[in-house]
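Colleague: Sequence and predicted model, in that order:
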Amino acid sequence: MLDLRPVGFVVGLLVVVMGVSMMVPAAVDLALADPNGWDVLEAAILTLLAGSMVTLACANGVKGQLNLRQAFVLTFALWLALSFFGAMPFLFGAPRLGLTDALFESVSGITTTGSTVIVGLDGMPAGMNLWRGMMNWLGGLGIAFIAMIFLPVMRVGGMQFFRTEGFDTMGKVLPRATDIAWALLQVYVGLTAVCGLTYLALGMSVLDATVNAMATIATGGFSPADASFGKYPGAAEYAGALFMFLGSLPYIRFAQMVNGAPTALWRDAQLRALTRWLAYAVAMVVLWRLMTSDQAAEQVFREALFNVTSIFTGTGFFSGSFGGWGGFAMLVAFSVGMIGGCSGSSSGALSVFRVQVLFAAIVAQVRQIAAPHRVTAVRYDGRRVEDDVMNALILYVTSYVLTIGVLSVLMTLTGVDTLSALFGIWTSLGNIGYGYGPLVAPTGTFIDFPEAAKWLMIVAMLMGRLALLAVFVLVLPRFWRA
């Protein structure tokens, strides 16, 4: 029988950490004499108590390292628990959302999706906007840990390929996790600090710079303004595009650079591919806008660079009126949103790595058809991709596309129009944050979606963040009988 006590112990500890984190926005509001601080403090105390009780109840089951099955359960239980308790401030404090909307906002924040159901962010208490940014930041940090520590072990969607680069933690999860986690934490905090100071220098307030920096590096997209980066036109958009790009790169490469390997980042095949594809996408949108609008060339380039980078990296910030740029621009956006950022970052969707290998497999198959007697191996960055990795990757990509189709159809059954449903699932499963369609246009949020549709989006956000297969495996009876 699967022993869940080690899982409960870890989840309980992290719920305690979340409760302690809530004290920060509570203190901010109380310092500003905003009564909302007491509501957030109440949520923090309840979260602390719940996490402490679970931790104490499971402490006698901790025996060392987690095994593979426990790691699968941990990834799901962790995001579920943090999403639930992260919703508490939205339930108890401003804007006092209902259960569905509060959970939607929390899941969107912790999965770094960036979709929202809140209108009137500019008038929200400072502590609540800070909490939204903190949820993005904490979620992005946790995602990086999971991606680098557990997913290669789980052999999810081709991620085991990275075990050949020294990321193998099989049999030594906890010792290796400590080393990797410390390196990632240093990089993550450093990037956030530099980003925040840059925003401050460009004229943002302390609150705006802090929240936007946390959301940028986490590729989360929660902004303290309804207009998102439309509130800061100009240099801040260029800075935002740069830091969103950096946040979508493999964090472990930054750690390697700090530890004496200055070329580690550029030698990563994902970085080179992401740079090329982003340049192509921005160029296509810029040319389209120059032909179809009378805006100045600099504004066209700036808004295209910012918005396409935001969608490609799965951040969710926006500026200008990107949703009204026409069908071609949205087709480009849909395509790059399906790809996402690099594996080993907080970005979602398929990831550059998986798409690169998929393209390599297609090329290899075409060559095989042209020369049937020729043995053509699929190679990535000079190395052969083994069959088990290839099979896992194809299964992941197929599951991803089918899931978008199935969930989109289900959403239309809730009364949502086809376009809003397709982009709603696309943005949720890819943890992208952008909304598009008749239901989103009036407010720029998902507040007008039916409750059933919001629950489908909640499920999609969690599935996308947990790499699909890590969720699917939990519904197999064999997993629980093993």
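Modeller: Thanks, I have it. Residues are numbered from 1 along each chain as shown.
Colleague: Please count neighbours and contacts with C-alpha atoms only from this point.
Modeller: Noted.
Colleague: do you know how far residue 426 is from residue 28?
Modeller: 35 Å (C-alpha to C-alpha, to the nearest Å).
Colleague: Can you show me the helices along the stretch 1-150 of the chain?
Modeller: Assigned by DSSP state H, counting those that start in this stretch, the stretch 1-150 of the chain shows helices spanning 5-31, 36-58, 68-86, 88-92, 99-110, 126-149.
Colleague: Distance from the chain centre to the first one, please.
Modeller: In terms of C-alpha atoms, centre = their mean, to the nearest Å, the gap separating the centre of helix 5-31 from the centre of its chain is 20 Å.
Colleague: okay, pairing it with this:
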Amino acid sequence: MNFRAIALPIGRLLILISLLMILPAVADAFAANPDWRVFLVSGLVLGTAGVLTTMAFRGERPPIHFREAILFVNAAWFAFSLAGAVPFYFSGLGISFTDAFFETVSGLTTTGSTVLTGLDRFPPGILLWRGLLQWIGGIGVIALGIWLLPGLRVGGSQLFALESSEKTSKPYGQIAPFVYRLLLLYGTLTFSCLLLYRLCGMSFFNAVIHAMTTVSTGGFSTSDQSFGQFPGIAVYWVATVFMLLSSVPFLYLIRSLERRQFDRDAQIGFLFFFVTAASLGVFYFERFIVHDTPLHMFTLAVFNVVSVITTTGYAANDYLQFGPAVIAIFFVLTFFGGCSGSTAGGFKMFRVAILLSYIRSLLRRFVRPHRVAEPRYQGHAVSGNVLEGILVFAVLYTGTFAAFSVIYMMLELDLETALSASITALANVGPGVGNIIGPSGTFQSLPDVAKWFLAVEMIIGRLEIIAAFLLLTPDFWLD
């Protein structure tokens, strides 16, 4: 194991996070908030540590092989989370390091769960830092899903490998052309979302924060009311459109824009099918509880459904008050997630499409044992490696959800909260169901031990599970 190949980029990562702290420091300085010193000193200390680490391991660029890459992404998420928690801990919030770490992990993994209340009165630096963490985490998730995870064969990350026109398992062959296109698209979506939010009446500061947390499908807001603070319905439809765009494969968007042609994609079709079905279901039950115009009720139903299925986590109202049927719908939606290669978390629609095709082929063979029926995706046969990876991922996904649920129940959380907390962390959704961690609650009242387990589970979910569990296998550490 070449640890130098891991330490060097970690040092550069610390330099990056120290530079990012300049922005909230400036915001607090203009607002005459003393926390600007916290961000400035934190940035100087972390930047110095990053420079020293980089200098200590400088020299000829070491090669990064598969094992080093896996260890690096695990170390990077934890290192960035620890570093990002520093300003939270030393700021005027007066929170424990456990809460600071939980909030940072939730931001970087674009989960959106929070332990903070009174956001309306927070200084701009803290609110901006939360938004920046999610925005950086969102683009990191895309790069992780397209460049590293294909080697794990967990399914979904090999979407482009199923296309007959592709000669390589990585887009564009080299990383530089793709990174340029990715940054351009990510920045364009963020700026467009910001501009439309401004046209809908948001202040410039609110528009900046919510544009970053919408495109990253993170869900952090500037108010305890989340999107409930904004009047009118136009802002909800803008958020809905950009949440959906950000949960579509970014590689698909890049290629479609370059070719000026939007081809059919099965997983996108599945996403819109579930959004439509769930929205109509929520709207049906909502109209018996809420006395409002049909358009406003339908808007809130679509917004809340899209927010959950894309794992963004915004809330327009407490949709859990609509009855047990609606609670069941939203609980099920937390398992699905968006598309592979997007900022969204969850099980991912690509895997859902492949599993449904696999089940269909099995049922056909049961009826006619000698019939050749193989799982297919958009007309292409799914290879055994991809199918095997998806099945393994499904088992680990279910097992991880169940194991952490048991842990939370052992920590004396009730069954509803334990199950909801586990899946919302693993799928990186944000709010759960129930009175404690639902859309109108926070994770503040949970035991500190539970918050550490939730933070670990959020990172495991963002690493697509297998990348994290590989570290637990003895073979990984053997040369």
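Modeller: Happy to help now that I have it. What you are looking at is a predicted structure, and each value in this text was computed from that prediction instead of being measured.
Colleague: Format the helices of the stretch 1-150 of structure 1 as TSV; extra columns: mean neighbour count and distance to residue 446 of structure 1.
Modeller: Formatted as TSV, those follow (neighbours: other C-alpha atoms under 10 Å; distance: least, C-alpha to C-alpha, whole Å):
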stretch	mean neighbour count	distance to residue 446 of structure 1
helix 5-31	21	25
helix 36-58	20	24
helix 68-86	20	18
helix 88-92	23	16
helix 99-110	26	9
helix 126-149	26	16
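Colleague: So the residue mapped onto residue 153 of structure 1 from structure 2, which state does it fall into?
Modeller: In structure 2, the residue matched to residue 153 of structure 1 (TM-score structural alignment) is residue 151. Going by DSSP: H, G, I helix; E, B strand; the rest coil, the secondary structure assigned to residue 151 of structure 2 is helix.
Colleague: In JSON lines: the helices of the stretch 1-150 of structure 1, plus distance to residue 244 of structure 1.
Modeller: Output for the helices of the stretch 1-150 of structure 1, formatted as JSON lines (distance: least, C-alpha to C-alpha, whole Å):
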{"stretch": "helix 5-31", "distance to residue 244 of structure 1": "24"}
{"stretch": "helix 36-58", "distance to residue 244 of structure 1": "29"}
{"stretch": "helix 68-86", "distance to residue 244 of structure 1": "23"}
{"stretch": "helix 88-92", "distance to residue 244 of structure 1": "27"}
{"stretch": "helix 99-110", "distance to residue 244 of structure 1": "16"}
{"stretch": "helix 126-149", "distance to residue 244 of structure 1": "12"}
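Colleague: rewinding a little: who are the contact partners of the match of residue 153 of structure 1?
Modeller: Applying C-alpha atoms under 8 Å, 6 or more residues apart in numbering, we find residue 151 of structure 2 in contact with residue 66.
Colleague: so who does residue 37 of structure 1 touch?
Modeller: Applying C-alpha under 8 Å, 6+ apart to residue 37 of structure 1 gives the contacts 25-30, 93, 127.
Colleague: among these, which recur in structure 2?
Modeller: With both residues aligned by TM-score structural alignment, their matches' C-alpha atoms under 8 Å, the contacts of the contacts of residue 37 of structure 1 that structure 2 also has are 25-30, 127.
Colleague: Now do the strands in the stretch 351-482 of structure 1.
Modeller: 379-380, 383-384 (DSSP state E, counting those that start in this stretch).
Colleague: quick one: the last one to structure 2 mean distance?
Modeller: The superposed strand 383-384 of structure 1 is, by mean C-alpha distance after the TM-score superposition for structure 1, a mean 0.5 Å from where its aligned residues fall in structure 2.
Colleague: Looking for the alignment partner of residue 406 of structure 1 in structure 2.
Modeller: Checking TM-score structural alignment: residue 406 of structure 1 goes with residue 403.
Colleague: Likewise for residue 458 of structure 1?
Modeller: In structure 2, residue 458 of structure 1 lands on residue 455 (TM-score structural alignment).
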